[in-house]
Structure formats: C-alpha cells, structure tokens
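> with the sequence up front, the predicted model follows.
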Amino acid sequence: MSHLLSAADLAHGIEDVVVLDVRWALTTANTGAGRADYEAGHVPGAFFVDLDTELAAPAGEGGRHPLPDPAVVQALARRAGITERSRVVVYDAKESYAAARAWWVLRWAGVPDVRVLDGGYAAWLAAGLPVSTEEPADRHGDFAVRPGQLPTLDAAGAARLAREGLLLDARAPERYAGEAEPIDPVAGHVPGAVNSPTAAWLAEDGSFRRDLAEVWKRVTDGREAQAGPVGVYCGSGVTAAHEMLALAQLGVDTVLYPGSWSEWIRDPSRPVATGSEPG
C-alpha cells in the first residue's frame, strides 16, 4: 500500500476522506504563518492542524518537539470527525515535512489509514484544483486514541542501534558534521549514526523522488542493518518522519527517536561525534 496520494486521486475521492492541513512555519520568526496560509486558501473541507501544539508537546527535557499528549491528539481527531473507519489525508505547503510528522503521529495514536498528499498544497494548486477559505465546523468524531501503536527509541536505544544496526541522521550534512548548527546549542551527531539528509529524498517540485530505491542504495553504501528496523532521528523528530515515509514507500521498517538531537544533547554525558563520517 502506498502511503502517498496524488492531487488527482485526492480530488477524485475527497468526499470520502478526512483532510488535514498541516502547513507549518519552519522558524520561530514565522510562527503563525501556517495558520495564515490556511486562511488564505486551502483544500476544500480541510481542517487546520497546528504542529507545535497538536502534534507535539511543549519543548523540554524530551527535546524541541516531544510526542504530544494523547488527549490533545484525540481532541484533534474528534474535531476533524475521525472515526475507526476514516481514511485520512494530510498535506503541508510542499515538501511534506510537517505532513509526514502528522502521518507518523496519527498512526502512532492508532489511526489506521493515513496518507500524505505528495507535493503538498503546491501540487494541488499546480493541478488547477479548487480552493476554499471556509473553515469546516467541528465534526464531533468518536475516535479513541491508543498511543504507542508505533515503536520509538529513547537515547539509550538510539545509541545501541548506532553501534549494532543502522541509525540514520536526517539533518543537513553541515549540521551532522558539526560545521554549522543554527538551532541547537551543540553541533555534531550521535556516534555511529549515518547521515541521510532528508532533502535528498525530494524532487525539485517537493514531491518524493521516483527513484527512492537508488537513494536508499546510496545511503546504505554496503552497510546493512542487523536484525530489527532502521532507526531515524533529526533535530527534533519532525523531518525524521519524512525520511521514514520515504522508506515506508520502499517497505523498509523504521523506528523514530522522537527526542532526536535536541534531546540527546540535554545530557552532557552523552558522546558527540563530528565530521562527515559516522565516528
């Protein structure tokens, strides 16, 4: 089963799905931009979802985007009318970074059928499909969240997987290498983690590349994960979900380290590697 949906396919079946708009400001300087973009125009019938408050808990010991309170996710699901039988489609502006976080969180919470609009709202507009500025009314769904339906890694588990299996760091190469760190106070990566920049999985139009298997071949480069899934982390557990979505398209089992780098560095006793190699 593909986890992705084209704009044409969404338009064809839009009456039968729950659509969530997860446009998100990547920087604090643009906080609120996602909501403003939604109000300016969105896929008809889509509900706006705020990543920072509905798909993550407040920043703290668990990193910049810890897993959300299940009660918050349940409120979101019920507001959008999600039931056990719902098919849910999520999208963001273009690259599906935030949409992938929603895809992962909703499945972690027990929503069985979640897809991502490939290419996001940009793909919808490019297809010449209609837009709306009307916000739908609360649909009062009855979905009961069951958190923990997807496995996760803690810091110890991430360190073990980096030694014994395959742990991917989805951040840009310069952040992984410790050459630049625009967000977190410490630069570098988890020792043993392999750099796999999220952007490498994207085509120029923001959709997922059609040659994902070739990208995966270059990432592994002879490395093979031992028994168990591939671990993935990023800065705070958002863009890592995007890489997990790409790998899900290939049938590769993955597990998220939700705290990611922003949680790893909160304990000064944890080692930090720098340079372009796993270390």
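Alright, I've got the coordinates.

> for the rest of this, base every contact and every neighbour count on C-alpha atoms.
Fine.

> in the stretch 101-250 of the chain, which spans are helices?
Secondary structure of the stretch 101-250 of the chain, counting by DSSP state H, counting those that start in this stretch: helices at 120-126, 155-164, 173-177, 212-220, 239-249.

> ok, which of these comes nearest residue 206?
helix 120-126 (7.7 Å; C-alpha to C-alpha).

> the closest one - contacts with which helices or strands?
In terms of contacts (3 or more C-alpha pairs under 8 Å, 6 or more residues apart in numbering; DSSP states H and E), helix 120-126 is packed against no helix or strand at all.

> okay, buried residues for that helix please.
120, 121, 122, 123, 124 (16 or more other C-alpha atoms under 10 Å).

> surely the first one meets residue 93?
It stands for residue 120. Yes: the pair residue 120 and residue 93 passes the contact test of C-alpha atoms under 8 Å, sitting 5.2 Å apart.

> try it against this one:
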Amino acid sequence: MTAPVLTTPAELYSRLFHGDPVPVVLDVRWRLGDPHGHEHYLAGHIPGAVHADLDTELAAPPAPESGRHPLPDPAALQRAARRWGLDQGRPVVVYDDNGNTAAARAWWLLRWAGVGRVSLLDGALAAWRAAGLPIETGEPAPPAEGNVVLATGQLPVLDADAAAEVARTGVLLDARAAERYRGETEPVDPRAGHIPGALSAPTGDNLAPDGTFHSVEELTRRFAALGVDGTTQVGVYCGSGVTAAHTAVALARVGVTAALYPGSWSAWSADTTRPAAVGAAPG
C-alpha cells in the first residue's frame, strides 16, 4: 500500500489520537548552516514525534566523490528506522519547520527503501501550529524498537554520468536557488555554476505563500513549462541531494517519478574533470 504524498494537520491529528495503527511521526529539523536541529526539536515538536538526524541518520559521511549527503548505508538506515519505532507496514508522517525542504529527504529515503506508507505533513510544523494543535517539549521516552525490513532501490537514482545524460536527452532540474544555478554565488561547494544542460527549478517555487505545496494543477503547469510532459526522463539535483528530494515530492504529486542525483552539485563540482556552466542559460 502506498500512502498519499501529503497529509494535512487535521488528518495527522486524527490519526495520532484515534488511528489504528498510530503513525510514526519523524521530526527532521535541519537547515544549511544550522546544526541545532535537535535543540529546536526539544523546544517544541508534534506530540510523540521522534527526532531524525539528517546528517547522521539520513545520510552517510560526506566524501568528495559522493557529496555532502550521500545515501546512507541500507543497514544503517534500517537500524535508524527501527530506532524510530517503525514496524513493517506501519505508516509514517514526516515534517520539519522549513516548508519540508529537509523532511522531503526522509520521505524520499523511506520510499526508496520500500516504505510505501509515508507522507509529508503539508505546510510542515508551521501549519500544525497555525491550526492550534498541541505541541510537546523536551525529550520523550524512546519508542519501542521497530521491526521494519527495508529493501532499498525502489526509486531511481543517478550518478554523475547518468545525470549528464539526462541533461542531454531528458529534463534535469536544478533545485537550488537561482543565483547558485547561475553561478553568482556558491556558499559551500568547490565551484560555482550548474551541470551543463540542467534547468533552474528552485525548490521554493514548489510552495504556496503559506508554505503548503501548490495544487496539482499549478505544479503541472510549472513542470510543463520546464519540459516535463510525461514522455521524457526527469532527474533532479541540488547542492547535496536534500532539497532535490522536495522537488521529487512535487513531481510525485503530478504523477512523475523523478530520478535523484544524490551527490548533486557537491559531488559534481568536486570533480575537476566535470564541466560547469554559468549564467541563466542551461549551457
């Protein structure tokens, strides 16, 4: 069974307090340059939510050839999922406090690992707060160990060569901010610019002003303007494979399964044999 991509705060509240089974809720607080996700979680989270650490549980250690957030080792991901209390077949809802730009990584990883019943909380923590729903503080008791068995490889991934090929023959979307795509600034990675042939598709444009995802109709128009017409292969990348997952979620909303380049620009730009395009044109 595959869950809807998104769930609303009202739906999650009902499932938390009246559901059978009650979903596992993962709090994925992370922002580039802010290492205090766990502290933010302790200051206020959805009741019963478990903190999932993006750097140590949703990624392997960084390396130049695989980027700042490589995919985690499958066995390590399964250990983390069991620590979160995830049982076989139990539903999962994930959220963060930044429009789900980090939580989307957990959504994508779990679906990649064969967990179909995983959804994003639309609007993230801000929507939960705006609905007047309860917030819990402090560190809760750890959940009972789960028994989930993960089977990775259920969503497509790209390496650098495959990403270059998609840029030539399909649609490769760069989910970073437009100024990073153009090469005007590069705050963290070795070189500025973008993969030649990639199209700029900033993650923030997936969201409405209130932080919820745009409607399916609006997202369909957005991606159609970028050449996503249902007939060609689509790939996504960003700086390190985190916010690109957000665009994979948006594409899933319109029925498109995109291939993720986990190494993204952090791996591509570290390889001096790879070309870098600059400017607004794909190059």
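Good, I have the coordinates. Fair warning: this is a prediction, and the values are worked out from it, not measured in the lab.

> any idea what the TM-score comes out to?
TM-score for the superposed chains, counting by TM-score structural alignment, normalised by the length of the first structure: 0.93, backed by 275 aligned residues with a C-alpha RMSD of 1.7 Å.

> hmm, back to that, highest average neighbour count across the helices of the stretch 101-250 of the first structure?
Burial of the helices of the stretch 101-250 of the first structure is given as mean neighbour count (mean count of other C-alpha atoms under 10 Å); helix 239-249 ranks first at a mean of 24.

> out of the buried residues of helix 120-126 of the first structure, who's nearest residue 150 of the first structure?
residue 120 (24.1 Å).

> returning to what we had before: ok, which of the helices of the stretch 101-250 of the first structure comes nearest residue 192 of the first structure?
Nearest of these (C-alpha to C-alpha): helix 155-164, 4.8 Å.

> mean deviation (superposed) between that closest one and the second structure, please.
Its aligned residues in the second structure lie a mean 0.4 Å from helix 155-164 of the first structure after superposition (mean C-alpha distance after the TM-score superposition for the first structure).

> tell me the residues of the second structure aligned with that helix.
Mapping helix 155-164 of the first structure onto the second structure (TM-score structural alignment) gives residues 160-169.

> sorry, back to before: which one of the helices of the stretch 101-250 of the first structure lies closest to residue 52 of the first structure?
It is, among these and with distance given as C-alpha to C-alpha, helix 239-249, at 13.4 Å.

> what do we get in the second structure for residue 243 of the first structure?
Aligned partner of residue 243 of the first structure by TM-score structural alignment: residue 247.

> residues touching its match, list them.
Neighbour list for residue 247 of the second structure: 175, 203, 206, 236 [criterion: C-alpha atoms under 8 Å, 6 or more residues apart in numbering].

> now do the contacts for the residue mapped onto residue 268 of the second structure from the first structure.
Under the alignment (TM-score structural alignment), residue 268 of the second structure pairs with residue 264 of the first structure. Contacts for residue 264 of the first structure were tallied using C-alpha under 8 Å, 6+ apart; they are 63, 155, 190, 270.

> most surrounded residue in these?
residue 190 (26 neighbours; other C-alpha atoms under 10 Å).

> isn't residue 173 of the first structure up against residue 276?
Yes: in this structure residue 173 of the first structure lies within contact range of residue 276 using C-alpha under 8 Å: 7.3 Å.

> shared neighbours, those two?
Joint contacts of residue 173 of the first structure and residue 276 (C-alpha under 8 Å, 6+ apart) are residue 195.

> any chance of the helices of the stretch 101-250 of the first structure in TSV, plus distance to residue 80 of the first structure?
Listed next are those as TSV, based on distance: least, C-alpha to C-alpha, whole Å:
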stretch	distance to residue 80 of the first structure
helix 120-126	19
helix 155-164	34
helix 173-177	37
helix 212-220	32
helix 239-249	22
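
> and the ones you listed: which comes nearest residue 3 of the first structure?
So among the helices of the stretch 101-250 of the first structure, helix 239-249 is nearest, using C-alpha to C-alpha, at 6.5 Å.

> the very next helix or strand once past the closest one vs the second structure, average distance?
Elements were assigned by DSSP states H and E; along the chain past helix 239-249 of the first structure, the next helix or strand is strand 254-256. Here the mean offset of strand 254-256 of the first structure against the second structure after fitting is 0.5 Å, by mean C-alpha distance after the TM-score superposition for the first structure.

> fine by me, thanks again.
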